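Visitor: here you go, sequence then predicted model.
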Amino acid sequence: MKGNQQALNIGIFALLALTWGSSFILMKKGLESFDGVQVALLRICFALLFILAIGWRKLKNFQKKDLPAIMIVGFLGNGFPYILFAWGLMHIDSSIGGITNSLTPLFTLVVGAVLYKIRIRPLQLAGIALGLFGTYYMIDPANNAALGENWPYALLTIGASMMYAFGVNTISAKLQHYDSITITALALTIVGPLAILSLFLFTDFTTVISEDPQALNAIGFIAILGVMGTGFAIILFNYLIKKASQMFAVSITYVVPIVALGWGVTVGEEVTAGHIIGIIAILSGVYLVNARKMKKAAQ
């Protein structure tokens, strides 16, 4: 990797970590007025408006043969995970959402091995096992009193992280001939219109707007989430997948939980020993999964 490209990749990596680490607190702010589904649908709507404003000309690059792959990226890489994360964060702290999101590299490796015959080495298997242990330890009510009976909702955010893995692998394996803006525009064009229709036809969005005086503030937070945390961030993320590697890109989740924990502390969320032990185990597992690639990159 050339020096300038490597520096650019590292800069994008840091920016994405800050942006996505802040996404969980933005979701919590949106949830003060709207339910989880509404937050997710609004997020997609704002992301769609942003991406069409800057990249609508890219839609002409669409090739019919790529429709299945684009649908996977649209629904599993964007639509459904946003709903699961927002739904889960209705019942758990934003910091927990950030920590469970760090499982994405582990799931990316597993999905790649199953669908695309990527070889899993013994050290990587150990990393997967350690990451899963960390997740179990963190959501076990016996180790995390702050989570309590709401621990099943953490499974929703874990499921969202698993879905992201399908999107990442699909981009890497099937959509390398598109640039990052085109991939983002096509994926959001698939899910965006459905999100708009669902928001107005199947939720009480308009009622909340008219009756909740804080609704506009919540929409402001969701707009930031949609434009920066979704539209802009996905463009950068897809760029990293193409220019660096899928494992380098998803390793952003090393840093995301730290940012999410920091935001959680600022709004009074409790940080327990379960959080700390869980995050250490998960990030250690992610390190083991990526250790060989990181060593090669350093040489």
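Guide: Noted; the coordinates are in hand.
Visitor: C-alpha from now on. contacts and neighbour counts both.
Guide: Fine.
Visitor: next one: stretch 42-61 to chain centre, how far?
Guide: With C-alpha atoms, centre = their mean, to the nearest Å as the basis, stretch 42-61 stands 18 Å off its chain's centre.
Visitor: repeat for stretch 166-185
Guide: Distance, centroid of stretch 166-185 to centroid of chain: 15 Å (C-alpha atoms, centre = their mean).
Visitor: now do the end-to-end distance for that stretch.
Guide: 18 Å (C-alpha to C-alpha, to the nearest Å).
Visitor: what does it contact?
Guide: Contacts with stretch 166-185, where a contact means C-alpha atoms under 8 Å, 6 or more residues apart in numbering, come from 48, 51-52, 55-56, 58-59, 61, 66, 69-70, 72-74, 76-77, 108, 111-112, 116, 231, 234-239, 241-242, 246.
Visitor: take a look at this one as well, against the first:
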Amino acid sequence: MRSIDTGPDALGTPNTRAWATPLELGLLGAIWGASFLFMRVAAKDFGAVPLVELRLGLGALVLLPFLWRARSSFPLKLWPKLALIGAINSAIPFVLFAWAAQRAPAGVAAITNSMAVLFTALVGFLFFGEKIGPQRAIALAAGFVGVVVLASGKAAGASVGWAVIAGCSAAFLYGIAANVLRRHLAGLPPAAVAAATLGTSALLTLPFAIAQWPEHAIPVMSWFSAAMLGVLCTGIAFAMYYRLILRIGAARAVTVTYLVPLFGVAWAWLLLDEPLTLTMGIAGVLILGSVALSQRATR
């Protein structure tokens, strides 16, 4: 795939907007970083599962046109596999992050999210026979040290250890899903796959969301946060991400991973007045540094 700044575009005309790619990567990092802010605001009123149901349903609706356009590529026999991958890649991780948002600052979950890149390499090594190499092994070790540092910290006097475990478990599931997607759904339109997995996840989560739907009135700000989480941070962000992959390739698009925790911490600090702790800073440097080292080794 030819990148945006190395030649003509798909219509054969010279590309004069080389600035578009870093701008879009920054915007996507800001949007995904904001998802932890919106979860932090809305999870306390909705609860984890009802909030995730709204996120999945709204995200699937935004991406539905992509699925409809590629519907001939999705036979009935493929849908059980899509449902399983949706549970691993969307439903369960989203619930874990929403649960963590009820118990720890938004920045904590944002930092653990970046472990997904390292877990993808680890799962490939453990279960799919991929080579990991000494540089990526060092990156994994540094990342796990960062997790230990993060889990040892406190926020407002309370331990965030369980929230860190939940966030890392979600990132580990992302790592599993990334390997499964690459091997079993290769060749399908990515945005359509995202719509299908989000939609099946919404159906799987629906009974649990109904059973746990809050009986109290939900504040307007929490409704707004839930809507933004589903429409902007899931549906529109997924579409932006896959558009970037198609234009500049996955290796460059995945660099957005470095920006998400930075924006996640910044939004929480600016808008929720959440503190920036020393353990968050040390852990963030270790984890982001390990992700950068892992990506360099991959290239």
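Guide: Nice, thanks for sending it over. As the structure is a prediction and not an experimental result, all values here were calculated from the model.
Visitor: circling back: among the contacts of stretch 166-185 of structure 1, which lie within helices?
Guide: Among the contacts of stretch 166-185 of structure 1, the members found in helices (DSSP state H) are 48, 51-52, 55, 69-70, 72-74, 108, 111-112, 116, 234-239, 241-242, 246.
Visitor: hmm, back to that, tell me the buried residues within the contacts of stretch 166-185 of structure 1.
Guide: Neighbour counting with 16 or more other C-alpha atoms under 10 Å marks 48, 51-52, 56, 58-59, 69-70, 72-74, 76-77, 108, 111-112, 231, 234-239, 241-242, 246 as buried within these.
Visitor: how close does the counterpart of Ile235 of structure 1 in structure 2 sit to Met221 of structure 2?
Guide: Matched by TM-score structural alignment, Ile235 of structure 1 corresponds to Ala239 in structure 2. The gap separating Ala239 of structure 2 from Met221 of structure 2 is 25 Å, by C-alpha to C-alpha.
Visitor: quick one: the helices in the stretch 151-299 of structure 1?
Guide: Along the stretch 151-299 of structure 1, the segments classed as helices by DSSP state H, counting those that start in this stretch run 151-174, 180-202, 205-211, 215-226, 233-243, 246-250, 256-266, 273-298.
Visitor: for Arg43 of structure 1, which of the ones you listed is the nearest?
Guide: helix 215-226 (4.3 Å; C-alpha to C-alpha).
Visitor: which helices and strands does that closest one pack with?
Guide: Using 3 or more C-alpha pairs under 8 Å, 6 or more residues apart in numbering; DSSP states H and E, the elements in contact with helix 215-226 of structure 1 are helix 3-30, helix 36-55, helix 205-211.
Visitor: which one, of those helices, ends up nearest to Ala165 of structure 1?
Guide: Per C-alpha to C-alpha, nearest to Ala165 of structure 1 of these: helix 3-30, 15.9 Å.
Visitor: Ala202 is in contact with Ala87 of structure 2, correct?
Guide: No. If you go by C-alpha atoms under 8 Å, Ala87 of structure 2 and Ala202 don't touch, sitting 9.2 Å apart.
Visitor: more crowded one of these two?
Guide: Ala202 (26 against 22; other C-alpha atoms under 10 Å).
Visitor: the more buried one -> structure 1?
Guide: Using TM-score structural alignment, Ala202 of structure 2 lines up with Gly192 in structure 1.
Visitor: what do you get for Thr277 of structure 2?
Guide: Taking TM-score structural alignment, the alignment pairs Thr277 of structure 2 with Thr272 from structure 1.
Visitor: one more: Trp32 of structure 2?
Guide: Here Trp32 of structure 2 is matched to Trp20 in structure 1, going by TM-score structural alignment.
Visitor: ok, and the closest non-adjacent residue to its match?
Guide: Nearest residue to Trp20 of structure 1 in three dimensions, chain neighbours excluded: Gly229, at 5.9 Å (C-alpha to C-alpha, 6 or more residues apart in numbering).
Visitor: so who does that neighbour touch?
Guide: Shown in contact with Gly229 of structure 1 (C-alpha under 8 Å, 6+ apart): Thr19, Trp20, Ser23.
Visitor: by neighbour count, which of the residues you listed wins?
Guide: Comparing the contacts of Gly229 of structure 1 by number of neighbours (other C-alpha under 10 Å), Ser23 comes first, having 27 neighbours.
Visitor: quick check, it in contact with Val227.
Guide: No. Counting by C-alpha under 8 Å, Ser23 of structure 1 does not reach Val227; the two are 11.0 Å apart.
Visitor: run a quick neighbour tally on Lys65 of structure 1.
Guide: By other C-alpha under 10 Å, neighbour count at Lys65 of structure 1 equals 8.
Visitor: ignore the last one, Ala146 of structure 1
Guide: Number of residues near Ala146 of structure 1 (other C-alpha under 10 Å) recorded here: 19.
Visitor: ok, now Thr135 of structure 1?
Guide: Thr135 of structure 1: 26 neighbours (other C-alpha under 10 Å).
Visitor: show me what it aligns to in structure 2.
Guide: Taking TM-score structural alignment, Thr135 of structure 1 has Val147 as its aligned residue in structure 2.
Visitor: structure 2: which residue goes with Val256 of structure 1?
Guide: Using TM-score structural alignment as the criterion, Val256 of structure 1 maps onto Val260 of structure 2.
Visitor: whoops, Ala218 of structure 1 was the one
Guide: Aligned counterpart of Ala218 of structure 1 in structure 2: Ser222 (TM-score structural alignment).
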